[in-house]
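Participant: Predicted model, plus sequence, below.
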Amino acid sequence: MQVIEQQTFTKQRIELDDKQFRNCTFDDCLLIYSGTGGTALNGCHLNNTGFAFEGSAAKTIELLTAMHRGGFRELVEATIAGIRGEPSTPATPQA
């Protein structure tokens, strides 16, 4: 994984896959995650910077959205609670 440290990015499209950013600043950027490799943002500052999913990562978001709208809201909410590190009760399987 490529490590990028103490850099400032301005008005750029930054692909996150297979990169670790440490103590970087992103001003007016768009951060893209495609799900092809790991990533990390440690000690970074985001100023007016957006985040988007593409490729496999976008497909995962589409699946979670469809499940949430299609009657599996509790399962998706439990997954999000886990991401937040919140205690959650196991979702009841639905038919």
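Facilitator: Looks like it arrived, so ask away.
Participant: Please count neighbours and contacts with C-alpha atoms only from this point.
Facilitator: Will do.
Participant: burial of Ala52, as a residue count?
Facilitator: As a burial measure, Ala52 scores 12 neighbours (other Cα atoms under 10 Å).
Participant: C-terminal to the helix or strand harbouring it, what's the next element?
Facilitator: Here Ala52, judged by DSSP states H and E, is contained in strand 50-53. Downstream of strand 50-53, the first helix or strand assigned by DSSP H and E is helix 55-69.
Participant: by contact count, what packs against that next one?
Facilitator: Contact partners of helix 55-69 among helices and strands, from 3 or more Cα pairs under 8 Å, 6 or more residues apart in numbering; DSSP states H and E: helix 73-84.
Participant: adding another structure so you can compare the two:
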Amino acid sequence: MKTVRGKSFSGQRLVLDGKCFIECHFANCTLVAEGNGLFEMQDCKIEEDCRFAVEGPGQVLLHMLKLMLHSGGWMARVADNVLHTVRLPPKTKAPPAGA
């Protein structure tokens, strides 16, 4: 994962996939998750005028979940279970041995 540290972004479209943003500032930006990789944000400031967009494979997945939720029956239950799992807190990584 590529680390981006201490940068300020303004008026830009930024693809988040595969990046770890640390202590960055975002103003009037479009933050894009394409679903091609994970991203992290640590101690970043994101102004209220920023937007979040999901594109590419991530957008396809969200659309599929929406269709499943509204189809009823078994498919709706599966989609609801997926969303329930997403709402759970992330599992923390164990510290390296000897740390």
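Facilitator: Alright, I've got the coordinates. Quick caveat, the model's predicted, so the values are computed rather than measured.
Participant: re the thing from before, so how far is the strand holding Ala52 of the first structure off the chain centroid?
Facilitator: Distance of strand 50-53 of the first structure from the chain centroid (Cα atoms, centre = their mean, to the nearest Å) equals 8 Å.
Participant: Can you pull up the most central residue in the first structure?
Facilitator: Residue closest to the average C-alpha location in the first structure (Cα atoms, centre = their mean): Tyr33, at 6.7 Å.
Participant: Thr60 of the first structure versus that residue, what's the distance?
Facilitator: Noted for Tyr33 of the first structure: a distance of 12 Å to Thr60 of the first structure, by Cα to Cα, to the nearest Å.
Participant: Counting neighbours, which bits of stretch 12-32 of the second structure end up buried?
Facilitator: 13, 15-22, 24-32 (16 or more other Cα atoms under 10 Å).
Participant: For Met41 of the second structure, give its distance to Leu88 of the second structure.
Facilitator: Met41 of the second structure is 18 Å from Leu88 of the second structure, where distance means Cα to Cα.
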